[in-house]
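Peer 1: the following comprises the amino acid sequence and a computationally predicted model.
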Amino acid sequence: MNQISHLQRRTGTYESIFHSPKVTSTTSSSSSSAKKTYIVQTEHDLMPMSFSTPDIWHQSLLDSVSDGPTKRTIIYTYSTVLHGFSTSLTATEAESLRLNPGVLAVLPEKVYHPDTTRTPHFLGLDSAGGLLPRSKEGSDVIIGVLDTGIWPESRSFNDDGLGPIPSKWKGSCVTGKNFNASSCNSKLIGAQFFSSGYEAQYGPIDETKESRSPRDDDGHGTHTSSTAGGAPVDNAALFGYARGVALGMATRARIAAYKVCWIKGCTSSDILAAMDKAVLDGVDILSLSLSAPPSPFNEDTTAIGAFGAVQHGVLVSCAAGNTGPLPYTVRNVAPWIMTVGASSIDRDFPSYAVLGNGNQYMAQSLYDGKPLPSRPTVSLVYAGNVSNSVDGGVYCLGGTLDSTKVAGKVVLCQNGNTTALQKGLAVRASGGVGVILAGVEEDGSQLQAEAHFLPTVTVSSKNGDEILRYILSNPRPRVTIMTGRTRVGVRPSPVIASFSSRGPNSITPQILKPDVIAPGLNILAAWSGNSGPTGMVEDKRRVDFNIISGTSMSCPHVSGLAALLKGAHPNWSPAAIKSALMTTSNSTYPNGQPLLDSATGKPSSPLVHGAGHVVPQKALNPGLVYDITADDYLNFLCGIGYTEQQIAVVARRRFTCRKGVVGGGLNYPSFLVQFPVQGSGQKRVNLTRTVTNVGDSPSMYSVYVSLPHPVKAVVSPQVLDFRREGEMMSYFVTFTSSSLPLGTSKFGYLEWCDGEHRVRSPIVFIWV
């Protein structure tokens, strides 16, 4: 007899159509003659005078390394966020091209995969006064969303009450299959698609399966776009759940959709082309709910493109990834990127399995079909006892269940091998009427709701053992599953979602990532009319709104909030907006207790939540900001050992490092202090920060530092006396500590306060 105590541990915490993002390198090949896509970055200043345009020079470079009779063609030319082109090359050709003095880098293509009615209220955006009026709700701000496209018919993209399109907009509404120029309006002001890199790798798009146009056949892009800037929609819901007024963070911001993701993924050459075009088009915010395992910034095309965007004044907001709760999993870690982790809100969707013995088990579930009886009168069976398969029976795999033993019953299935949704399909195909899925980690992952095909409850291995014992000890085990509830006012909230990727930062450990957390668990937003709520081919249900989870959902929340801040402070730099959101975030609940991590049920830390949970109203008036210029970022790269060539790849130009710069010296709104373990005596780390007064003047700020044992700190000066708005002042911090065991981490914070503003920076101490 199979025992549920041996249920397989869950391999991923994000089981929806968008699994934890993977990245595939296209460089691995045993044959040097196999062609792959590469992004070739050129040094524009070294273009010979004999070439009248970069395009001609690029083609000449390409022709010079072609080792076959067929002329190589350029897929994209990049001119804004970087200079260069993408093309298909053999490994030999790529290596030859790297040797050209005008070429900075030849980077292999990577393939990325994509990682509301309540959140505005939860974030305080519906309160009187404050951020929305000051920002004009972002009406002049343009949010560029790089994703799976957009469903323009969604009510979230109506342009009622919006004025003319901002004059700075230079983009277009590209027509294609099922997408006309009339699909755009004063809300959805632009829609374009980028598929050349994808098609170079995978061949022509199958238009019987997806639209070769900006149309979103998947739903993910529509969901993220409406979260960032969707217009108000009355009576929005999924299957009656979460009913209310759905609206994005910046309800009057303009949306520009850039479709870069297709059935098999999103290629970096297409993503880079979209970023390049978006900045040229005039977007103010770029929102990318995409991620991949991090790599050095000179090899990371998203980081390179984001640096170019920031140089043009465009804030880039990215998902932190869905590979938590393990450490060192955070993605999109470049310091010039806003990296967003995921948290819950004060709403959930409880479902209950009630056994005949009175025991009750709760989980999260979304189900719209025929309900089961209100009393536990339905027969309950264990999959291992009703299977015609020796190997896969306990997992409720498709085709393994005996319909004569399953019909009309609820089935207890073991977690593993397939998703909960696929198990539901298998049970339904065999005539079953409900599913209890046992073996889900007790790590908060059961807080995630999915649009199940049958009444479903997920339980831990321990609770699964209890249910199995009930089945084995009772000649007529009975159960019912009750669904269909929406509960608000859930406490505590927010808690950090278990799937949200965590630090430390594996590329630049001197920079704390993620930067902030925002709502990303069970988020309601608009959806595609070509996809069911699960995104599965078998799901023929169609909905206007869907509830899904991931840092893909938290990223556009911050993108929309950044748009509101940009509307209120049009002259603020991306770094200033980022600083305002970080230093005003909450790392505690109103009662002063620390935020909780659902993966452990224990207090979270800055390695998990960064600066904390965003608080939009406070971010409007942060008092002080930590501003950063492009040269500051480059000097930081100098200080951590990047070579002149590597920095040129990021900067798109040669850069001379400032003498004396050391790692950790970036003017970042958070601190990460590394104490060496080796040696005896006190360890000492000196850091400098500069703050800019964006609040009242005159104003006087005093410092307070909260430190863990045995760390001590000296801050100089301890008072900052500002006489005018825009004035900048520096302060110096010396941290000292005795040695602790290797890998030990402790936490504190540094806060400047003038009686009205509290400008708080988290501090992480790590002994390395």
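Peer 2: Looks like it arrived, so ask away.
Peer 1: make it CA atoms for all contacts and neighbour counts henceforth
Peer 2: OK.
Peer 1: show me the contacts for the residue nearest in space to the middle of the chain.
Peer 2: Centroid check for the chain by Cα atoms, centre = their mean gives Ala319 as the closest residue, at 1.8 Å. Residues in contact with Ala319 (Cα atoms under 8 Å, 6 or more residues apart in numbering) are 115, 288-291, 331-332, 339-341, 551-552, 554-555.
Peer 1: which ones among those residues are found in helices?
Peer 2: Residues from the contacts of Ala319 lying in helices, with DSSP state H as the criterion: Thr551, Ser552, Ser554, Cys555.
Peer 1: closest one to Ala497 out of those residues, please.
Peer 2: Checking the ones in helices among the contacts of Ala319 against Ala497 with Cα to Cα, the nearest one is Thr551 at 9.1 Å.
Peer 1: that closest one: what's it in contact with?
Peer 2: Thr551 sits in contact with Asp115, Ser289, Ala319, Ala320, Gly321, Asn322, Val340, Gly341, Ala342, Ser500, Gly520, where contact means Cα under 8 Å, 6+ apart.
Peer 1: below is structure B, check it against A:
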Amino acid sequence: MFSENYEAQSGKLDPSKRTARDFVGHGTHTLSTAAGNFAPGATIFGNGNGTAKGGSPKARVATYKVCWSTNDAGGCHEADILQAFDYAIYDGVDVISISVGASNPYIEAFFTDAISIGSFHAVAANIVVVCSAGNDGPAPRTVTNVVPWSITVAASTIDRDFVTNVSVAGKHYQGASLNRGLASRKFYPLIHSMNARLPNATVEDAVNEAAHAGAVGVLVINNDYSGNTLLAEPHAIPAASLDSNSDDNEWMAQGGSLQNNSRKLAAYMTVARTSLDIKPAPIMAGFSSRGPSAPDITAPGVNILAAYSLATSPSNLPSDSRRVPFNVQQGTSVSCPHVAGVVGLLKTLHPDWSPAAIKSAIMTTAATLYNSNQPIRDAFEQIATPFEYGSGHIQPNLAMDPGLVYDMRTGDYLNFICAHDSHNQFLLKFFNRSTYTCPKYYNIENLNYPSITVANRGMNPIHVTRTVANVGTPSTYVVKANILDGFKVSVQPSSLTFETIGEKKRFRVILLATGFPNHGFPVFGNLSWTDGNHTVTSPIVVL
């Protein structure tokens, strides 16, 4: 546990709370998602019954407590985070999963951010660092933890929902819920929250107070920023999350007494049930933070069932006396450990791979199609882009055998820092103990990253170079580039032949503007190398 700097700034902790015990549930949930052992009988209020396990079951785990809020509201001091990184590196861990947001999403700030600095030193020690992308979507420029040496994870849905049927004014709606049912099978009158809560009350507070006032249930209507992302939350009383974009939803926006044709509206809600094989899935969560500083990958982060702390209630409200060994949680905090668990498996399978190689394997084998073989969509029924999902949705089985990887070492990252700090090398002292001589010229666009992002330069050709290393059997790869709107893409050479494992080949991507894009900038595309057995895909973005 690391609290010295938090206590110096915020005052001494209550002695009963100054412990590594999880009083919030967040740490237990994320840790079990990453590396929980096989746990039969997992369920939350009768939903999601089965055997739960983390991404790397049977892994040895170490936990480093750096956040000290008791209500999931933060309380993480950057100096404590850095100290925890130091201890994790000293302890010789293989993977660090950190579901904590950086303080600022902009590139000027992340060179001085504790997670950025700590993760650099971890990666330099051959430790893979996986971070959450943030929950400030769908606003643009909200992705945090975007340094190239760590893996940044967005959140998307899975093909399982916890659903309830809601009836209002003769209309039927399907919502997300974990409720055990109402007191009896009858309709109950509705009262709008505009007339039932204080203006500054949160949803959780409103639900809690509704229960105290005698309410039997709550209908939570998505706001404009949530889209169709329906969250099954463990509210203190039966509740359902509904999409405000549903048909015939006029009643959802009504205030006052919720009257319809002079009659007060009434509603009924069925017992929640687990629904499998949901299509389409995955869908990008409305809350998942967006680029242009894009995440690297997306993974399950909506309605995820995992272990939970018995030191708190499932709703995290002090007035809630319930205790559950498993709970459902949402967010990029939840999607991050999914990737960390996969990384643990890859480290076991390929102990000689660098953190960059593992990151490349995950990114270049990701899916951009959902389970009906159509492009992944977002919570607003639009086709999603790399700004939302990075390279796509993680596919662990393919990541085990990617064929080719884009590898990097510490010097590549130092050159990246040099390019942002070319005048006084002030930033380098946070990352490198010894003196490092920056190259006289370094093009950031040539960083050997598994994706390609370039700035539009009018009609001038844009040249970008990359190097791939063979990690599969000897083979010949040929390239295919999806045409970007307003650009001609060529790759030189168009084929690469590898005769040995570890052999490296360099290629150049040339983007030539042929006209102004029909929909303006940014413009998205991709290129893939394939040998018939492997497909190694990189997104291309022109800003």
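Peer 2: Done, it's in. Values in this document were obtained by computation on a predicted structure and should not be read as measured data.
Peer 1: now the TM-score, please.
Peer 2: Once superposed, chain against chain, the TM-score is 0.93 (TM-score structural alignment, normalised by the length of structure 2); 529 aligned residues with a Cα RMSD of 2.0 Å.
Peer 1: hmm, back to that, out of the contacts of Ala319 of structure 1, who has the most neighbours?
Peer 2: Of these, Val340 is surrounded by the most neighbours, 39 neighbours in total, counting by other Cα atoms under 10 Å.
Peer 1: what residue of structure 2 matches up with it?
Peer 2: Using TM-score structural alignment, the partner of Val340 of structure 1 in structure 2 is Val153.
Peer 1: okay, whatever helix or strand Phe85 of structure 1 lives in sits on what stretch of structure 2?
Peer 2: Assigned by DSSP states H and E, Phe85 of structure 1 belongs to strand 84-90. Under TM-score structural alignment, strand 84-90 of structure 1 corresponds to no residues of structure 2.
Peer 1: now do the helices in structure 2.
Peer 2: Under DSSP H, structure 2 gives helices at 4-10, 26-35, 78-91, 107-110, 114-124, 203-212, 332-349, 355-364, 386-389, 396-399, 410-420.
Peer 1: who wins for proximity to Ala281 of structure 2 among the ones you listed?
Peer 2: helix 386-389 (13.2 Å).
Peer 1: read off where the closest one ends up in structure 1.
Peer 2: So helix 386-389 of structure 2 sits over residues 606-609 in structure 1, by TM-score structural alignment.
Peer 1: buried residues of that stretch, list them for me.
Peer 2: Pro606, Leu607, Val608, His609 (16 or more other Cα atoms under 10 Å).
Peer 1: re the thing from before, between the strand holding Phe85 of structure 1 and helix 268-281, how big is the angle?
Peer 2: Interaxial angle of strand 84-90 of structure 1 relative to helix 268-281 (axes from the mean of the first three to the mean of the last three Cα atoms, to 10 degrees): 170 degrees.
Peer 1: show me what strand 84-90 of structure 1 is packed up against.
Peer 2: In terms of contacts (3 or more Cα pairs under 8 Å, 6 or more residues apart in numbering; DSSP states H and E), strand 84-90 of structure 1 is packed against strand 35-42, strand 74-78.
Peer 1: thinking again about what came up before, could you dump the helices of structure 2 to a markdown table with distance to Thr473 of structure 2?
Peer 2: Output for these, formatted as a markdown table (distance: least, Cα to Cα, whole Å):
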| stretch | distance to Thr473 of structure 2 |
| --- | --- |
| helix 4-10 | 51 |
| helix 26-35 | 30 |
| helix 78-91 | 33 |
| helix 107-110 | 39 |
| helix 114-124 | 27 |
| helix 203-212 | 54 |
| helix 332-349 | 16 |
| helix 355-364 | 15 |
| helix 386-389 | 30 |
| helix 396-399 | 15 |
| helix 410-420 | 27 |
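Peer 1: closest one to Pro282 of structure 2 among the ones you listed?
Peer 2: helix 386-389 (10.5 Å).
Peer 1: any idea how far that closest one is from the chain center?
Peer 2: Distance of helix 386-389 of structure 2 from its chain centroid, counting by Cα atoms, centre = their mean, to the nearest Å, is 11 Å.
Peer 1: give me the contact list for it.
Peer 2: Contacts of helix 386-389 of structure 2 (Cα under 8 Å, 6+ apart): 154-155, 284, 288-298, 392, 524, 539.
Peer 1: make it 6 Å
Peer 2: Helix 386-389 of structure 2 is contacted by residues Arg290, Gly291, Pro292, Ala294, Ile297, Thr298 when judged by Cα atoms under 6 Å, 6 or more residues apart in numbering.
Peer 1: pipe these into CSV and attach neighbour count and distance to Leu178 of structure 2 per row.
Peer 2: Shown next, in CSV, are those (neighbours: other Cα atoms under 10 Å; distance: Cα to Cα, whole Å):
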residue, neighbour count, distance to Leu178 of structure 2
Arg290, 28, 29
Gly291, 23, 32
Pro292, 17, 35
Ala294, 27, 32
Ile297, 28, 28
Thr298, 37, 25
